[in-house]
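Undergrad: what shape does this take:
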Amino acid sequence: MILRSFSTRLSLYGLVGVGAAAVHAITLLVLGLGMPLWIANPLAFLAASFASYLGHSRFTFRTETGGQHFARRWLILQYTINLAVCSVLPLALPAWLPTSAEVGVLVFTPTVLNALIWSRAARFSLRRRQRGRVAPLRHADDLGLSHAANTAIVALAEAGQLDGTSLLVNGPAASEGAEAWLSLAEHRPTLQLCLHLCLTEGPPSAAPELIPDLVDRQGHLHCSFGQWLLLSLLPRRHPRRVRVVSQLELEIDAQIQQFQALRGNSSIALDGHQHIHLVPVVLDAVLDRAGTAGITWLRSTDESLPTGLPLRCWWQACRDAGLLKWLILQLLSWRAQRKIQRCGLTTNGGFAGVLFTGHMADATLLAAWRELSSLEAKAQNTAPLLLAHPSAPLNQDLADAGFTVSQAFARSAWRQKEWRALEALTIIPDQWSE
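TA: Prediction:
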């Protein structure tokens, strides 16, 4: 039975391979009539790659995929690797190699690589289909930033469309937001309120004269994410790092105290405005006081790439630097997770909201939901987190309160789109997985 299954799989693989080769040849002949060979051949190879992508997912590895196509990332990977190998391999072969052996290497190397890539793609598809379904937690950032943000976040929570939010204790409407949320939590104790640590804008919680390196002439926090990241690269005993870290610790302590004053004394779940808590120098300062401050949870932004999105969404992610933010925060999250684990804190077992930050609506929201729902539950982690920034139309100038960086973001019409998208998000268990 095993031999029969293997022979069937091998036969299907061969048939799809022959079909892809035919597509390559026909496309090359047609394109070669009107364009140079060096352009026609890569395009023909792309057509052949697409044919094998569809054929192997629908036929060769149908058991693993259930008849659905592979995630598009495998097509991109296969095409990129094969182009690179086909370009470099002829140059790398030794001159003394016989012609027959050279032809064999050039023909069979891509064949072996393709077999490995499509086999990995099939296992990836099988894991996604077999994983236990986990309902993600829907989370909104920036409670307290404005009355408009408070309105949307509280309305979503009242409708049962949010599981948690993060409070900007230095926001212009922090007291209003905290009071409204805590009133809701009396009837829904599972609602989570996190401390949204803010170090890049807004008024400080510590006395400005105690943190001169952290504030500008107007007395507002002004160090950007990039500046905090650069500070992390300085040696630990560098005079500037030592001086700024001591002020950073004062500001973190003051924001924790302000959060406890608004919410009451209990364990603290913490994340960061603009994900500042993941910057190494900030993360270390937070973890150093986790025990004394009662911090038990830190947010991770370890975000899997979603599948099934139209190409326009990926173009938007590249254009708006979402892909760059995702890459930076992936690296910082991977580094942070080890430290969080060593300190005995918990974190979320999945995340979505950086790659398409500010545009979590429509296709991107649904794709993120499906991706998080397919993740395997981990005992040491909380449920995956779906992050958005909903808000009603902004009717105040946040720059006056020191939130110049957030002004344009908060005014965007996407804040209302995210509100409506979360409001309309219907959780149907049978649709959790692709």
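Undergrad: CA only for contacts and neighbour counts going forward, please
TA: Will do.
Undergrad: what is the neighbour count of residue 285?
TA: Residue crowding around residue 285 was assessed by other Cα atoms under 10 Å; the count is 18.
Undergrad: next SSE after whichever helix or strand it is part of?
TA: Using DSSP states H and E, residue 285 maps to helix 280-288. For helix 280-288, the succeeding helix or strand toward the C-terminus, using DSSP H and E, is helix 290-293.
Undergrad: moving C-terminal from that following helix, which element do we reach first?
TA: Next in sequence after helix 290-293, counting helices and strands by DSSP H and E, comes strand 295-298.
Undergrad: packing partners for that following strand?
TA: strand 268-272 (3 or more Cα pairs under 8 Å, 6 or more residues apart in numbering; DSSP states H and E).
Undergrad: and the angle for the strand it packs on with helix 280-288?
TA: 180 degrees (axes from the mean of the first three to the mean of the last three Cα atoms, to 10 degrees).
Undergrad: please name every helix or strand in contact with strand 268-272.
TA: With contacts taken as 3+ Cα pairs under 8 Å, 6+ apart, strand 268-272 sits against strand 192-197, strand 295-298.
Undergrad: now do the helix or strand following the shortest one: which elements does it pack against?
TA: I take that to be strand 295-298. As assigned by DSSP H and E, the chain's next helix or strand after strand 295-298 is helix 311-319. Helices and strands in packing contact with helix 311-319 are listed as helix 322-342; criterion 3+ Cα pairs under 8 Å, 6+ apart.
Undergrad: could you also give me the structure for this next sequence, so I can compare it with the first?
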Amino acid sequence: MKRYLIITGDDFGFSSERNKGIMEAFNKGAIKSASLLLNCTGTDDAVSLFKSSDLCPGLHLNLTEGKPVGTTQYQTLVTPDNIFKGKFGLRKDLEAGLVDLNEVQQEIEAQIQRYKELLGEAPVYVDGHQHIHIEPGVVDIFAEALNCHNIQLTRYPVEINLAKKPWVNPQYTSLFFSVIGKAERAAPIFEKCNIKTSDSFAGLSTMGADMTADRLKHVILEAFVDAETRMAIQPEKQQRDHTTCELMTHPGYPTGRDNGGFSWGSDDFGCSTDRIHEIQVLSSADMMNFYKENNIEVVSHRILLK
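TA: Got it, this is the predicted structure:
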């Protein structure tokens, strides 16, 4: 059975340095898709790079960092300074019922429309910055918006056997398991709105310094075997001759602490060399040989539309 691996570079547009690294990974055949942030200092540069290359363009929906794209003065989605509330701040307020979901709908619509203005067409896929697209309260609005714009693809961030990967930083474990649980609950919502995802997913456990060739090989093969096993017992999928897996990655070059990003600079991950490390691992001869030996073809999200 053919195995199609969709390798996505997240945070395209964050800065010129991030863009440089993503394009280097693309030109080396290490990634095929990139998810665009619309409210960053490198957004316009990223748009130009999309237009001059075959890199598959997606939207990285952002409700947690920087300033909104929409021109409405939101009351509950942002701080008094008109800045998103952050990865944990927004989740906390959503859980407490303190966010007006009409504002969520308006900002999602504004970002899709802005993307269309910049690229001239709808994104091939939309995923969520910091996985915000699967958050309860957001996911229903998100799925309906994609369906309305005839966008058929999103990310399903469920990486199996995360607890059996001892290298994962315990600091992130609870967040990762929360993401997986919310994604599983989002699945029927995506299905109802005719939104497709890859058969499997990897990348939570292999970000930055946690990425090595051996670990990547392990999680990718594990994901494909799991997908093939599930397919074998699903009659509606037994006619297919392939399985798909999305690998989430974060290639790039370090962004300065005081410039780039969301106008005020970068966080520790953005400033570190961990993203260069990802480029080196992803584009290594070791990984390219692994793909050949295991009947894996690196592709873009467009494979899911066939």
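Undergrad: thinking again about what came up before, what angle separates the helix holding residue 285 of structure 1 from helix 322-342?
TA: Computed by the same axes, to 10 degrees, the angle between helix 280-288 of structure 1 and helix 322-342 is 30 degrees.
Undergrad: helix 280-288 of structure 1 vs structure 2, average offset?
TA: Superposing on structure 2 places helix 280-288 of structure 1 at an average distance of 1.4 Å from its equivalents, by mean Cα distance after the TM-score superposition for structure 1.
Undergrad: picking that back up, single out the most deeply packed of the helices and strands packed on strand 268-272 of structure 1.
TA: The highest mean neighbour count among those belongs to strand 192-197 (a mean of 24), with neighbours defined as mean count of other Cα atoms under 10 Å.
Undergrad: give the aligned range of that one in structure 2.
TA: For strand 192-197 of structure 1, the aligned range in structure 2 is residues 56-61, judged by TM-score structural alignment.
Undergrad: same check on stretch 154-163 of structure 1?
TA: So in structure 2, the equivalent range for stretch 154-163 of structure 1 is 23-32, judged by TM-score structural alignment.
Undergrad: show me where structure 1 has strands.
TA: Using DSSP state E, the strands assigned to structure 1 run over residues 137-143, 164-167, 192-197, 268-272, 295-298, 351-352, 385-388.
Undergrad: which among those strands is found nearest to residue 176 of structure 1?
TA: For the strands of structure 1, proximity to residue 176 of structure 1 was assessed by Cα to Cα; strand 137-143 is nearest, at 9.2 Å.
Undergrad: and for the closest one, what span of structure 2 is it aligned with?
TA: The aligned range for strand 137-143 of structure 1 is 6-12, by TM-score structural alignment.
Undergrad: and stretch 54-68 of structure 1, by the same measure?
TA: Counting by TM-score structural alignment, stretch 54-68 of structure 1 lines up with no residues of structure 2.
Undergrad: now stretch 407-421 of structure 1
TA: Following TM-score structural alignment, the aligned partner range for stretch 407-421 of structure 1 in structure 2 is 267-281.
Undergrad: so which bits of the matching stretch are buried?
TA: Judged by neighbour count using 16 or more other Cα atoms under 10 Å, the buried positions of stretch 267-281 of structure 2 are 270-281.
Undergrad: I'd like the residues you listed as JSON lines, with distance to residue 22 of structure 2 appended.
TA: Below are those laid out as JSON lines (distance: Cα to Cα, whole Å):
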{"residue": "270", "distance to residue 22 of structure 2": "13"}
{"residue": "271", "distance to residue 22 of structure 2": "15"}
{"residue": "272", "distance to residue 22 of structure 2": "15"}
{"residue": "273", "distance to residue 22 of structure 2": "14"}
{"residue": "274", "distance to residue 22 of structure 2": "13"}
{"residue": "275", "distance to residue 22 of structure 2": "9"}
{"residue": "276", "distance to residue 22 of structure 2": "10"}
{"residue": "277", "distance to residue 22 of structure 2": "12"}
{"residue": "278", "distance to residue 22 of structure 2": "10"}
{"residue": "279", "distance to residue 22 of structure 2": "8"}
{"residue": "280", "distance to residue 22 of structure 2": "12"}
{"residue": "281", "distance to residue 22 of structure 2": "13"}
